[in-house]
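K.L.:
A predicted structure for the sequence below; I have some questions about it.
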Amino acid sequence: MNHNPYPILYSLRQCPYCIRARIALLLANQTVLIREIETKNKPEEMLAVSRKGTVPILNLPDGTTIDESIDIMIWALTQDDPNDLLLQNHKDALDDMTVLINQTDTQFVNTLNAYKAASRYHDASETENRQQCEGFIGELEHRLAGQRYLMRNEPSLADYAILPFVRQFSRVDRKWYSNAPYPNLQRWLTEHYNNPLYAKTMTKYPKWLNSRKAMLFEP
């Protein structure tokens, strides 16, 4: 049982899965206690509520634990969705978004990780791995050619779920990305960066095990 009045979020600032969870919590007007962790020194309190041991983990006051980032996003937006990010009045929209997000989390993340590793170690396969990533990036570019965001002209769950991984892709080789033939994707990413919400999502917090202070993460 979580005896705090707020849910507890175990998080890692640069983790893309944590970024998407924090964005959704802000957009859903959900206040949580945030506990910034270190992967090499995981709190026993975190492992006690989820043996999975990977963040993000959201522990609710009733003792319920949610330890998948998309599930945290959907839980938050089910509490409050003022911007209709779940597209509740559009038939099959959630299913369509889920397909796109699953494609991101499986196919794209695997190729992205290979691209990042090849770049880090100056491997000869870097260009090949990037080109594999571009298959998915090209799909996003095509979607954004006819509308401002991935599902419509306003952001949706899909935009915020996929954003952290496009961010990672853009940072592997910044010079290449700035000259890449993806103007719609570049515009989309810049718009997210320019939103004050993004800066709030990326706020730095002290490591919880060092201070054990209750830090509010709130809209």
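P.N.:
Noted; the coordinates are in hand. On a predicted model such as this, the values are computed, not experimentally measured, just so you know.

K.L.:
When you work out contacts or count neighbours from here on, use the C-alpha atoms and nothing else.
P.N.:
OK.

K.L.:
buried sites along the longest helix belonging to the chain?
P.N.:
Criterion DSSP state H: the longest helix present in the chain is helix 126-145. For helix 126-145, the neighbour count (16 or more other C-alpha atoms under 10 Å) marks Glu126, Asn129, Arg130, Gln132, Cys133, Glu134, Phe136, Ile137, Leu140, Glu141, Arg143, Leu144 as buried.

K.L.:
alright, now check it against this:
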Amino acid sequence: MTGSERSLAKGSAAPGPVPQGTIRLYSMRFCPYAQRARLVLLAKGIKHEIVNINLKNKPDWFFEKSPLGLVPSLETSDGKIIYESPTVCEYLDDAFPGKKLLPSDPYAKAEQKMLLEAFSAITSIFYKIFIALKNGDVEIKSQFFEKFKKLEEALAKKNTPYFGGESVSFFDYMAWPWFEKFSYCGLEGLLDKTPNVKAWQDRMLQDPAVKATYTNLEDLSGFYKLYIENSVEAADYGLNSENCSPKL
């Protein structure tokens, strides 16, 4: 894997053409939506490079790579652009050989996509939660749990180690990035009420792609502090002059 560590911001030069045999991911180190794509790239062993974008101070050229100005976005060596995290991840699963994350059975595939749609209710309020909890609002925590327990019900009904069956699948990777942030948001106690999801989380922590993309609590805390302050330095939290060069 190659790619920039420090994010590119307004005024930076656009990267050159994507090398043949490689796919480029436009990302941001702390973005859970971009982490979805990184998980899939690693799980499938796809040769890729990563270009991090400062989402608080985006380069003008980035809108050519992502019309909505969001990450993740993919760029192929022949100039194709794919964006929106579920679309990016499904494209990677379809376009590249190796382990298939979405099942071939139409109904099983539909099940995962329906579960992902339901999960969007959790992600849509997630960022409100850590701010509310810091302000002592416990009511939002119970509201969150009402949505979160649907995951427990789905996993209990399926009675398998993972949401897709006996091995890690598409939905497992799509959901994972938010679970890393539970302890920061004071939500880890919810897992005591959802034993099947807790067991799933423990299994996911052993997955090689999860280990490779995991963000520790100290870095999360530093990032969110700057993010809440609307700081343009948030995206590069934890980097220093020794590791700001491209990673080869």
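P.N.:
Cool, the structure landed. Not measured: the values here are computed from a predicted model.

K.L.:
so what number do they get for TM-score?
P.N.:
Scored against TM-score structural alignment, normalised by the length of the first structure, the superposed chains reach a TM-score of 0.82; 207 aligned residues with a C-alpha RMSD of 2.7 Å.

K.L.:
Can you report how many residues lie near Ile57 of the first structure?
P.N.:
Ile57 of the first structure: 25 surrounding residues under other C-alpha atoms under 10 Å.

K.L.:
out of everything not next to it in sequence, what's closest to it?
P.N.:
In space, and not counting its chain neighbours, Ile57 of the first structure is closest to Asp67: 4.4 Å by C-alpha to C-alpha, 6 or more residues apart in numbering.

K.L.:
Return the residue of the second structure aligned against the one you found.
P.N.:
By TM-score structural alignment, Asp67 of the first structure lines up with Tyr83 in the second structure.

K.L.:
which residues sit in contact with its match?
P.N.:
By C-alpha atoms under 8 Å, 6 or more residues apart in numbering, Tyr83 of the second structure lies in contact with Ser66, Val71, Pro72, Ser73, Leu74.

K.L.:
Surely the second one touches Glu84?
P.N.:
Yes: using C-alpha atoms under 8 Å, Val71 of the second structure and Glu84 qualify as a contacting pair, with a distance of 7.3 Å.

K.L.:
Which secondary structure element is home to the residue lying farthest from the centre of the first structure?
P.N.:
Largest separation from the mean C-alpha position in the first structure: Ala124, at 29.3 Å (C-alpha atoms, centre = their mean). Taking DSSP states H and E as the definition, Ala124 of the first structure sits outside all helices and strands.

K.L.:
Tell me, how many residues neighbour the residue mapped onto Ile53 of the second structure from the first structure?
P.N.:
In the first structure, the residue paired with Ile53 of the second structure is Ile37, using TM-score structural alignment. Neighbours of Ile37 of the first structure under the rule other C-alpha under 10 Å: 22.

K.L.:
Equivalent analysis for Asp95 of the first structure, please.
P.N.:
Neighbour count for Asp95 of the first structure, taken as other C-alpha under 10 Å: 10.

K.L.:
so how far is Lys193 of the second structure from the counterpart of it in the second structure?
P.N.:
Asp95 of the first structure maps onto Ala110 in the second structure, with residues paired by TM-score structural alignment. Relative to Lys193 of the second structure, Ala110 of the second structure is positioned 28 Å away (C-alpha to C-alpha, to the nearest Å).

K.L.:
buried ones in whichever helix in the second structure runs longest?
P.N.:
Longest helix of the second structure, by residue count under DSSP H: helix 106-134. The neighbour-count check on helix 106-134 of the second structure (16+ other C-alpha under 10 Å) flags Lys109, Gln112, Lys113, Leu115, Leu116, Phe119, Ile122, Phe126, Ile129, Phe130, Leu133 as buried.

K.L.:
Arrange the residues you listed in a markdown table, one row each, with distance to Gly98 of the second structure as further columns.
P.N.:
Below are these laid out as a markdown table (distance: C-alpha to C-alpha, whole Å):
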| residue | distance to Gly98 of the second structure |
| --- | --- |
| Lys109 | 18 |
| Gln112 | 19 |
| Lys113 | 21 |
| Leu115 | 24 |
| Leu116 | 23 |
| Phe119 | 26 |
| Ile122 | 30 |
| Phe126 | 33 |
| Ile129 | 37 |
| Phe130 | 38 |
| Leu133 | 42 |
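
K.L.:
For the second structure, which segments are assigned as helices?
P.N.:
Going by DSSP H, the second structure shows helices at 32-43, 62-65, 85-95, 106-134, 139-158, 170-179, 195-204, 208-213, 217-228.

K.L.:
got TSV for those helices, with distance to Pro17 of the second structure too?
P.N.:
Output for the helices of the second structure, formatted as TSV (distance: least, C-alpha to C-alpha, whole Å):
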stretch	distance to Pro17 of the second structure
helix 32-43	19
helix 62-65	12
helix 85-95	19
helix 106-134	33
helix 139-158	42
helix 170-179	29
helix 195-204	35
helix 208-213	25
helix 217-228	31
